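In: can't give you the sequence, but here's the structure:
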């Protein structure tokens, strides 16, 4: 099968297409013919070697944590899925490939396209997990740093569903998009504290940092403490006494299925930018830059 792989740590240029053996499903696994694979900032951090201390990686590696595709083979102990079923979920073997093994997945709703389905597993899990950790309630004000990205757009919409008011930061080109999600939009960067205080004079009850671009000190100033501030992107968190909540989290097929149905019904929107698998280098370059709008997706088949 065709797959993207790297054999050494470095920049996106270490990625290249290789031929690998098609993996065989073990107990509890299915093999999926991949249609679309999600590109995440974590992919680039692992590829660069920056996270070896936290996520030890044995080379060579096929990147990618999330995918959507068609069940191609079923392992032992799998009873609810059959060959031909359309699914989306988390890859066990790397998603930048024509085939991957999957344990945690949901059946893809018929109204959900492949790219949007592949955009959901990682981002929806992270968004829901952090909103739960923050204990967001109706009537509260949540500040989201990086509201136009894959996790940020879902966090905004899910928080609004909970009855919260959201102030979301983004670049100038993405302010209209963030406002369209139901948030009060403002730019990030110098003067952020004053801008947020003008928009939310009653204060912010919680902060979700998706961007990891140096906004933690401003978040502390706005909160008046480190309480109810969580980042999934800024590794300085522990130095400042802030909760760092990045990681694999709980891979719930039930919750993923619910989000997928909401997207298919038009209740939640996602924005995707697609590249063919052969342009994985370009997609990761854009991801590494941190300015992509919505979710980057590799189309495989």
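Out: Arrived safely. Here the structure is a predicted model, which means the values were calculated and not measured.

In: rest of the way, CA atoms for contacts and neighbours
Out: Fine.

In: Can you list the residue ranges for strands in the stretch 151-300 of the chain?
Out: According to DSSP state E, counting those that start in this stretch, the stretch 151-300 of the chain carries its strands in the segments 165-170, 184-187, 206-209, 229-231, 243-244, 272-276, 295-299.

In: One more to weigh against that first structure:
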């Protein structure tokens, strides 16, 4: 489609609720302002935060803007740049993150206008599918792997050498990225899963050791692999898993919790945590701060350039594709805990 028509296909909602509030419409193509970039979206990625934002915090709650285009992540090609933009030019392949954060328009549309700091060059040879899968999952995983007291604060080959990382829920999108990034950085990676199908995915992602968290002796299995304990836990369900985490964590170890799966409250035993000097770090990309986001985006791009963050079933993350007109179905797939990555083909 040419921008000469001045309209584009987009998915919008004007009220919060289930996926039925999403509507496929034609809307104006916006011009980039100072410090902004317009991206022709090729692939849009869907994450749990997208449907949770669409649902809202309470029944009848108004969206933050009169009309919202959902989806935080995407990949495409720079189509236009505003005044003062440096480092990006028309025709550059890019990936985006936090595209809809505090803004009315995300990536569920053919053209999206974003602040330049949310648009990252997509390395040569890295597919748009990978680009659309980086934002929320990979940057969250990066943050989780860089919050320990004893470091590192950045990821690169060797950064986690000698460390043992436990990834809870290794078959999920964040868990998948955490396995890949931790292995790239030199860690020994253990992951917990619920069964053989997810074990196969975690191993395809690169996990060296896989434990079924439902086993009565799960802690013993992990301790057999890591007798001195686990240095860092990337945790998807701290409410359900804290007892296991404390049974296997090393002194000064960190539990980095990025989701509330399994319960929205957790009871922390004080004395066992104190004896271990355990650190609990809660993670939400929206509030981690600009420096951590920039570091994450830079390291994630380099990992992708080195072929680390591949997607697809053969790499441990099955892809589920939807056309833009079926964005509601894509949201429902994520909401129903579909195993793998949900992508929307926009272009």
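Out: Here it is on my side, so go on. Computed from a predicted model, the values in this text were never measured in an experiment.

In: So what does residue 64 of the second structure match up with in the first structure?
Out: The equivalent of residue 64 of the second structure in the first structure is residue 57 (alignment by TM-score structural alignment).

In: The closest residue to that match other than its chain neighbours - how many residues pack around it?
Out: Excluding the flanking residues, the one nearest residue 57 of the first structure by CA to CA, 6 or more residues apart in numbering is residue 46, at 7.5 Å. By other CA atoms under 10 Å, 19 other residues sit near residue 46 of the first structure.

In: For the residue nearest to the spatial centre of the second structure, which non-adjacent residue is spatially closest?
Out: By CA atoms, centre = their mean, the mean C-alpha position of the second structure lies nearest to residue 137, the distance being 1.4 Å. Distances taken as CA to CA, 6+ apart put residue 174 closest to residue 137 of the second structure, at 4.3 Å, once the chain neighbours are dropped.

In: wait, isn't that neighbour in contact with residue 138?
Out: Yes. With contacts counted by CA atoms under 8 Å, residue 174 of the second structure reaches residue 138, the gap being 6.3 Å.

In: What's residue 270 of the first structure aligned with over in the second structure?
Out: Superposed on the second structure with TM-score structural alignment, residue 270 of the first structure falls opposite residue 311.

In: so its match touches residue 129, yeah?
Out: Yes. Counting by CA under 8 Å, residue 311 of the second structure does reach residue 129; the two are 7.5 Å apart.

In: Quick one: residues contacting the equivalent of residue 128 of the second structure over in the first structure.
Out: Under the alignment (TM-score structural alignment), residue 128 of the second structure pairs with residue 114 in the first structure. Applying CA atoms under 8 Å, 6 or more residues apart in numbering, we find residue 114 of the first structure in contact with 35, 36, 68, 69.

In: do that again at 10 Å, thanks
Out: 34-37, 67-69, 86-88, 108, 297, 299 (CA atoms under 10 Å, 6 or more residues apart in numbering).

In: of all those residues, which two lie farthest apart?
Out: The most widely separated members of the contacts of residue 114 of the first structure are 86 and 297, with 17.4 Å between them, by CA to CA.

In: These two: which has the busier surroundings?
Out: Neighbours per residue (other CA under 10 Å) separate residue 86 of the first structure from residue 297, with residue 297 holding more: 28 against 21.

In: In the second structure, what sits opposite that one in the alignment?
Out: Using TM-score structural alignment, residue 297 of the first structure lines up with residue 343 in the second structure.

In: So that match sits against residue 311, correct?
Out: No. Judged on CA atoms under 10 Å, residue 343 of the second structure makes no contact with residue 311 at a distance of 11.1 Å.

In: can you list residues touching both of those two?
Out: Counting by CA under 10 Å, 6+ apart, the residues touching both residue 343 of the second structure and residue 311 are 129, 133, 319.

In: Pipe those residues into TSV and attach neighbour count and distance to residue 17 of the second structure per row.
Out: Output for those, formatted as TSV (neighbours: other CA atoms under 10 Å; distance: CA to CA, whole Å):
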residue	neighbour count	distance to residue 17 of the second structure
129	24	28
133	31	25
319	15	26
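
In: which one of those residues sits closest to residue 297 of the second structure?
Out: Nearest member of those to residue 297 of the second structure, counting by CA to CA, is residue 133, at 12.4 Å.

In: Who's the closest spatial neighbour of that closest one, skipping the chain neighbours?
Out: Nearest non-adjacent residue to residue 133 of the second structure, counting by CA to CA, 6+ apart: residue 45, 5.9 Å away.

In: Helix, strand, or coil at that neighbour?
Out: Look at residue 45 of the second structure: counting by DSSP: H, G, I helix; E, B strand; the rest coil, its state is strand.
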